[in-house]
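**Q** Build the 3D model from these lines:
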Amino acid sequence: MELFEAHPRPVDGIRVGIGGWTFAPWRDNFYPKGLVQRRELEYASRKLTAIEVNGTYYGAQKPATYAKWASETPEGFVFSAKAPMRIMQSRALAKTGPQIEDFLGGIASLGDRLGPIVWQFDENQRIQRESFGEFLRLLPASVEGRALRHVLDVRDPAFVNADYVALARQHNMATVFTDSDEHPSFADVTANFVYARLMRARSDVPTGYTDAELATWAQRAHEWADGRQPDALPYLSKDAAPQRKRDVFVYFISAAKERNPAAAMALIQRLGA
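**A** As a prediction, the model looks like this:
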């Protein structure tokens, strides 16, 4: 019998995960005692339904590496991945087409495990709206016949406003809801899927979030999936998004990182997986 035979399935198109799968404290409270490091992805992917890869932000991997990751994960599991920072930090965003094509051509080796691609623009980066619009037009709708989902993570508060929301909607690209005091936090739905990072886990709570908080996030995830925009969240635009069924990606990231796997598994359980 395989050690990691059972695994959860997405519920109503809602996937829940964490950032990465290599973190020393998780070997004390998430991974089984004695599990060799090379099997950590295999294990994590059978307890969660998605993982966001941060390492690709610092440098793309070889296609063979992506293919290996895919082979270690079960059917229905997906990776979100940050695009390499050298693309977003280019002084000529409108000329990054070849770099975009190179990155996406490689990561396409994930096959059906390829989830949303995150394009992160850091807080100290000042973006010109015209060049940003030209950049968005470079992002392809598909790669090797597989539809792509693009996520915009702009962290410059001066750029993030209703016009930004409208531009993202025009291109059917999601914006990141961060639930954070560190980054712009708004819940306007801008695409046919939702991308949320929950960044308030606490070390003194075994599951990072209390039962009541997890119940609230489960309800909000279902509302997003059903085509609604949850109340009591911050919004930048008065224009409501079209009501339609959506896939939802929820990641527990940063904060009390050691608690994030427990938080993700608790939310998956609440969703009914």
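**Q** all contacts plus neighbour counts: C-alpha atoms, from now on.
**A** OK.
**Q** For the longest helix anywhere in the chain, give me every contacting residue.
**A** If you go by DSSP state H, the chain has its longest helix at helix 211-225. The contact list for helix 211-225 (C-alpha atoms under 8 Å, 6 or more residues apart in numbering) reads 12-14, 194, 229-230, 245-248, 250, 266-267, 270-271.
**Q** list the helices and strands the helix or strand following that helix packs on?
**A** Beyond helix 211-225 in the direction of the C-terminus, DSSP states H and E gives the next helix or strand as strand 247-252. With contacts defined as 3 or more C-alpha pairs under 8 Å, 6 or more residues apart in numbering; DSSP states H and E, strand 247-252 has these neighbours: strand 14-19, strand 50-53, strand 193-198, helix 211-225, helix 260-271.
**Q** Buried residues of the longest helix of the chain, list them for me.
**A** 214, 215, 217, 218, 220, 221, 222, 223, 224, 225 (16 or more other C-alpha atoms under 10 Å).
**Q** Could you also give me the structure for this second sequence? I'd like to compare it with the first:
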Amino acid sequence: MSPRSAPAASPADSTPNTLRIAWSTRLAARTAPARRAALRTAPPPALAPADRLRSRRSTPGRRKAASRAPPDARRIARATEPPRTRSSARAAWADTRRRPASPKSTRSRSRVNAFARRHAKFADLGSGTTAATPLRLGTCAFTAVGWVGSFYPKDLRSGEFLRFYAQEFHSVELDVTWYRTPSPEMIRGWNEKTPPGFVFAAKVPQTITHDKVLTDCRPELREFLDAMAGLGDKLGPLLFQFPRFDTDVFATLDEFLAVLDPFLRELPRGFRFALEVRNREWLQPRLLDRLRARNVAFAWNDLHRMPRPEQVLRRLDPVTADFVYLRWLGDRYGIERLTQRWDRTVVDRSREIAGWAEICRDLRDRELAIYGYVNNHYAGHAPATVRSLLDRIDPSQRRPQSRVNRQATLFEL
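**A** Below is the predicted model:
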């Protein structure tokens, strides 16, 4: 039996069979005096090694929900694990025709594709062409301090930012929706300023994820979904971005699941949802199983206090839906010690980007649509990072860069 037709290992299987992540070798550490000297030099500054970037907060503060007690014991007891049947998935996988693959590529895809081997619904993925698989990469929001002159032309009116942005990238993750549900006028403007095929991902309002924490929030969710539906075919995934919860809100993952389970069951059809958690100890199979049962994407983030991608792949199948949602967030407090103007790359993320590009290529081999968004806090200038990712994943999807002030590209990764 070939390696690709063998039954998949259980989640508890500890066999080391991970992706060959390109950033496994650490960058050489610079001394503290050298770092201080680098900060004193005139711009443009040298790139800071990513593995030397540390947040000023050794233990990040945890978000506390407003006026809300933890679930009671009865609700926790009712949270049950979904049934896990493997035989049909294995049989479907064994009977599926596959293209020949070299031992290296088989080994590289084994973890990313483990989900398809264990779930018959997606066992037939991977037989199509990568070029036809959607790859939607963009930035978190389309405005930032320092982007005028480095990304947007200096003489461009702010009302035309989105129109210009949509000529550069295929998608954007809206941040404004986290603060409030957009008005019909905002929806109309977004539609008018973007071409067909452009995709808006959007954060679900904080009222739902931070204030009410999925409890008694049906009216708010209905209002938000009704508004976002106005984008029509341009509407992409909607992100439930949760904070890092303190133990006085959810003492354990099970308490969170007791609230999450009924909420997921009531999500309406016709929308794509993704869910991000920032409690690293919550990245466990039973959380991903809940998302998988409802075709909700696990929002896989590159955030300084979360496990590295290779650590996730050793323990989990990160694919929980028929699409993938990625976020490159970085270390906000660490990078703000270097800059607070987002007009240039200041952190060297070349190793991380090379590793993520390999992961994305493997995911596209499974014909999984990819939605991915970069924050300025990742490397300093999100547009440059998006271009670097596109160059490494699929250069054919990178659009010609407009003729603007190219200061930021001096340090593109």
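**Q** Report the TM-score for the pair.
**A** Here the TM-score for the pair of chains, by TM-score structural alignment, normalised by the length of structure 1, is 0.79; 242 aligned residues with a C-alpha RMSD of 2.6 Å.
**Q** rewinding a little: tell me the angle of the longest helix of structure 1 relative to strand 247-252?
**A** 150 degrees (axes from the mean of the first three to the mean of the last three C-alpha atoms, to 10 degrees).
**Q** Pull out the buried residues from the contacts of helix 211-225 of structure 1.
**A** By 16+ other C-alpha under 10 Å, those give 12-14, 194, 229-230, 245-248, 250, 266-267, 271 as buried.
**Q** Identify the farthest-apart pair in these.
**A** The span of these, defined through C-alpha to C-alpha, is set by 245 and 266 at 23.8 Å.
**Q** I'd like to know which of the helices and strands packed on strand 247-252 of structure 1 lies nearest to residue 168 of structure 1.
**A** Going by C-alpha to C-alpha, the one of those nearest residue 168 of structure 1 is strand 193-198, 12.1 Å.
**Q** what does that closest one correspond to over in structure 2?
**A** The aligned range for strand 193-198 of structure 1 in structure 2 is 323-328, by TM-score structural alignment.
**Q** average distance between that stretch and structure 1?
**A** Taken over the aligned residues, the distance from stretch 323-328 of structure 2 to structure 1 averages 0.9 Å (mean C-alpha distance after the TM-score superposition for structure 1).
**Q** Residue 257 of structure 1: what's it in contact with?
**A** residue 201.
**Q** Roughly how far does residue 191 of structure 2 sit from residue 184 of structure 2?
**A** Distance of residue 191 of structure 2 to residue 184 of structure 2, given as C-alpha to C-alpha, to the nearest Å: 11 Å.
**Q** Quick check on these two: which one has the bigger neighbour count.
**A** Set residue 191 of structure 2 next to residue 184 and count neighbours by other C-alpha atoms under 10 Å: residue 191 wins out with 21 against 13.
**Q** Now name the helix or strand holding the more buried one.
**A** helix 184-192.
**Q** How about residue 237 of structure 2?
**A** Short version, using DSSP H and E: residue 237 of structure 2 is in strand 235-241.
**Q** So which elements touch that strand?
**A** strand 199-203, strand 273-276.
**Q** quick one: secondary structure of the closest residue to residue 221 of structure 2 other than its chain neighbours?
**A** Spatial nearest neighbour of residue 221 of structure 2, excluding adjacent residues (C-alpha to C-alpha, 6 or more residues apart in numbering): residue 208 at 7.2 Å. Secondary structure assignment for residue 208 of structure 2 (DSSP: H, G, I helix; E, B strand; the rest coil): helix.
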